[in-house]
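Asks: predicted model, plus sequence, below.
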Amino acid sequence: MIEIKQQADLKNYHTFGVPAIAEYLAEVHSIEDIREAIDYARSNNLKLNVFGGGSNVLFKTNPKGLTVVNKITGVEVVRETEKEVELSVGAGEIWHDFVLYCLDHKYYGIENLSLIPGTVGAAPMQNIGAYGVEIKEVFKHLDAVHRETKELERFNNEECQFGYRTSVFKTTQRDKYIIARVNFVLSKVPELNISYGAISQTLNEMGISSPTPEDVSKAVIHIRSSKLPDPSKIGNAGSFFKNPSIPNEAYEKLKMQFPNMPGYSQPDETVKVPAGWLIEQCGWKGKKVGNTGAHKNQALVLVNYGNAKGQEIFDLSEQILKSVRDKFGINLEREVNII
């Protein structure tokens, strides 16, 4: 039997640290728990809200209905050969803990995704990625409970329709499923990806000339720790905005006006522009507005300096969106889910 709490404080269930109270709250530890939570919400005519690590959410208001926190854990070896291993992982596992587990067991392919906050279940939802690696490259399938039928359904890589920080679970199937387990196929043979970002430079600074996957993970942790604030010390949800992709012609035109504008060519003949750079050019980096602001080391990260409310942070994001649109004619999108 799941325990249903009323008027539950969500302080320990999300990383922004803004005040929020769930009307009803339940932790689920199994597929049967998920089905029981669905039944409870249905019989009491309650909206169903589902969270993992709460690292990609901003509460503007107190969530109504039943808030379900996914706590399904466990890592199981499904199949193993000389060169690769398939793992089935509970959606409630902490992502970074899973990365460290894989490194301990010499399973490789996700070391570049070290220190990304959140849970394993959230990873395929938004196709998490960093330093040249995305989840879709190691993802095999996931099992999810349909909110209406309560049936367990399987989605393979193609069916998830992975895109840049998105999947079918953020588009056509949004709020229709609760992810229970995720399967990954990882390599037992190291293949390093150190060409993206500052990984090579950081490895050099660490005095490492022949890096291992463990070294790559340490370098990524070092880079992320130096640029991004620790949510346990200052409330945040990581990158608040997505990096926008704009047409080549639009980029070239802006480049004439802003010669220093960075850009990364994409296969679809667009150019990805770092949102952090755009926001910084608008004067937001390190700027405080009341109890919130854009972080001093990374303008892409909005932070709670201690007493901010969700609406206050949301209002700041609106101001940032407008300033980038006015200056560059680019529409940024929020990466964080607004409740």
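Replies: Sure, I can see it. The structure displayed is predicted, hence computed values, not measured ones.
Asks: switch to C-alpha atoms for all contacts and neighbour counts from now on
Replies: OK.
Asks: could you find the closest non-adjacent residue to residue 66?
Replies: Of all residues not flanking residue 66 in the chain, residue 24 sits nearest, at 4.6 Å (C-alpha to C-alpha, 6 or more residues apart in numbering).
Asks: the one you found - that's part of a helix, no?
Replies: No. With DSSP: H, G, I helix; E, B strand; the rest coil as the criterion, residue 24 is assigned strand and is not in a helix.
Asks: hmm, it is touching residue 7, no?
Replies: Yes. Using C-alpha atoms under 8 Å, residue 24 makes contact with residue 7 at a distance of 6.0 Å.
Asks: those two - which one has more neighbours?
Replies: The neighbour comparison of residue 24 against residue 7 (other C-alpha atoms under 10 Å) goes to residue 24, with 22 against 13.
Asks: and the gap between that one and residue 311?
Replies: 21 Å (C-alpha to C-alpha, to the nearest Å).
Asks: just give me the longest strand of this protein.
Replies: Ranked by residue count and defined by DSSP state E, the top strand of the chain is strand 177-187.
Asks: next up, a second structure to put side by side with the first:
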Amino acid sequence: MLHVNSGEKWNELVKYTLKIGIFGLENLALIPGLVGSAPINNIGAYGLEFKDICSYIDLMFLKTKKIKRIYKKFCYFGYRHSIFKTNKFKDYVIISVGIKLYKKWKPINEYNGLNILNNKKLTPHKIYNKICSIRKKKIPNPKNIANAGSFFKNPIINYKKFKILIKKNKNLHFYIQKNGDIKIYAGWLIEKCNLKGTIIGGAQIHNKQALIIINKNNATPNDIISLARKIRNNVAKKFNIWLEPEVRLYGSKNEKNIQKL
């Protein structure tokens, strides 16, 4: 059981647990941001989501400074979603999280990129290093090139729709979830629309990872939204799948829905 304050850097936590011999966070390597952000969007990568390791969340009510503990089952975690993204918790701030990890380590290496590792010689450190290597090659450092990471969620479809899709696209990139639904790699869909490198104003689809929009040259909000709209329209036209943003879009007063922009 780990109790971690929300201001700690997420990747520093992952590295620290590996250093002291507590394993299970390695699949969430090199995700930028702080620990307190992790439950809000239910961060996930390479077959692991925050909900899989969450025990509880401690919140402070800003008006009274009272602290409240919310256990995992009341967080209503979903794919890149939690109850903390709703208006119900707009007056609360996450101050710490409780994380539960199994003492008997079991690797999660079914995800594309990790399934090439040798199972017999697999260690948490090797998984961590492999994921860091993959992410560094594909995802630009936001300190050097402004970006918000994956702009869109990987769409999840049922098996019936999957059968239609794979019949037309033999090399489809996908991941079968535990409940039988199919997660399609959004980056692959965008790439197959020949959109890599596309520029609108100062915004550009990254050349190495189509799922990322970068600020190439003083991009305006309209540049980014126009490029995101182009991506959604092209993917929908080619694959009959409407991509949903993973990033959250805010105007001067409140959050915006990309479908309405």
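Replies: In hand now; what should we look at? Only a predicted model underlies this, so the values are computations on that prediction, with no experimental measurement involved.
Asks: trace residue 135 of structure 2 over to structure 1, please.
Replies: Counting by TM-score structural alignment, residue 135 of structure 2 lines up with residue 224 in structure 1.
Asks: am I right that its match is in a strand?
Replies: No. Residue 224 of structure 1 is assigned helix when assessed by three-state DSSP, not a strand.
Asks: ok, it - contacts?
Replies: residue 115 (C-alpha atoms under 8 Å, 6 or more residues apart in numbering).
Asks: where do the strands of the stretch 101-250 of structure 2 begin and end?
Replies: 147-150, 156-157, 174-176, 182-184, 199-200, 203-205, 212-215, 249-250 (DSSP state E, counting those that start in this stretch).
Asks: winner for burial among the ones you listed?
Replies: Neighbour counts (mean count of other C-alpha atoms under 10 Å) averaged over each of the strands of the stretch 101-250 of structure 2 peak at strand 203-205, with a mean of 25.
Asks: which neighbouring elements make contact with the longest strand of structure 1?
Replies: strand 84-90, strand 139-146 (3 or more C-alpha pairs under 8 Å, 6 or more residues apart in numbering; DSSP states H and E).
Asks: output those strands in TSV, with mean neighbour count and distance to residue 292 of structure 1 appended to each entry.
Replies: As requested, these are arranged in TSV below (neighbours: other C-alpha atoms under 10 Å; distance: least, C-alpha to C-alpha, whole Å):
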stretch	mean neighbour count	distance to residue 292 of structure 1
strand 84-90	20	34
strand 139-146	21	36
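Asks: contacts for stretch 127-143 of structure 1?
Replies: 109-110, 112-113, 123-124, 152-157, 162-167, 179-186, 193-197, 199.
Asks: quick one, which of the residues you listed are buried?
Replies: Burial by neighbour count, 16 or more other C-alpha atoms under 10 Å: within these this picks out 109-110, 112-113, 123-124, 152, 157, 162, 165-167, 179-186, 193-194, 199.
Asks: can you tell me what residue 152 of structure 2 aligns to in structure 1?
Replies: Counting by TM-score structural alignment, the partner of residue 152 of structure 2 is residue 241.
Asks: what's the local residue count around its match?
Replies: 21.
Asks: distance of it relative to residue 99 of structure 1?
Replies: 24 Å.
Asks: same deal with residue 58 of structure 1?
Replies: Where residue 99 of structure 1 is concerned, residue 58 of structure 1 sits at a distance of 25 Å (C-alpha to C-alpha).
Asks: out of these two, which sits in the busier spot?
Replies: Neighbour tally, residue 58 of structure 1 and residue 99, criterion other C-alpha under 10 Å: the higher count belongs to residue 58, 25 against 22.
Asks: residues contacting residue 212 of structure 2?
Replies: 139, 147, 148, 149, 150, 151, 205, 206 are the contacts of residue 212 of structure 2 under C-alpha under 8 Å, 6+ apart.
Asks: ok, 6 Å please
Replies: 149, 150, 151, 205, 206 (C-alpha atoms under 6 Å, 6 or more residues apart in numbering).
Asks: nearest to residue 8 of structure 2, of those residues?
Replies: Nearest to residue 8 of structure 2 among the contacts of residue 212 of structure 2: residue 149, at 19.6 Å, using C-alpha to C-alpha.
Asks: quick check: end-to-end length of stretch 265-281 of structure 1?
Replies: Termini of stretch 265-281 of structure 1 sit 21 Å apart (C-alpha to C-alpha).
Asks: contacts for that stretch, please.
Replies: By C-alpha under 6 Å, 6+ apart, stretch 265-281 of structure 1 touches 243, 244, 245, 246, 247, 248, 263, 264, 299, 300.
Asks: start and end of stretch 183-195 of structure 1, how far apart?
Replies: 27 Å.
Asks: residue 276 of structure 1 matches what in structure 2?
Replies: That one, residue 276 of structure 1, aligns with residue 187 by TM-score structural alignment.
Asks: its match: how many residues sit nearby?
Replies: 19.
Asks: same thing with residue 23 of structure 2?
Replies: Neighbours of residue 23 of structure 2 using other C-alpha under 10 Å come to 23.
Asks: which residue in structure 2 lines up with residue 192 of structure 1?
Replies: By TM-score structural alignment, residue 192 of structure 1 lines up with residue 107.
Asks: once you drop chain neighbours, what's closest to that match?
Replies: Using C-alpha to C-alpha, 6+ apart, the nearest residue to residue 107 of structure 2 is residue 124, at 7.2 Å.
Asks: map that neighbour across to structure 1 for me.
Replies: Under TM-score structural alignment, residue 124 of structure 2 pairs with residue 213 in structure 1.
Asks: from residue 228 of structure 1, how far out is that match?
Replies: Relative to residue 228 of structure 1, and taking C-alpha to C-alpha, residue 213 of structure 1 is found at 22 Å.
Asks: neighbour count for the two, which is higher?
Replies: residue 213 (22 against 18).
Asks: which parts of the stretch 1-150 of structure 1 are helices?
Replies: Ranges of helices in the stretch 1-150 of structure 1, per DSSP state H, counting those that start in this stretch, are 31-43, 95-104, 122-125.
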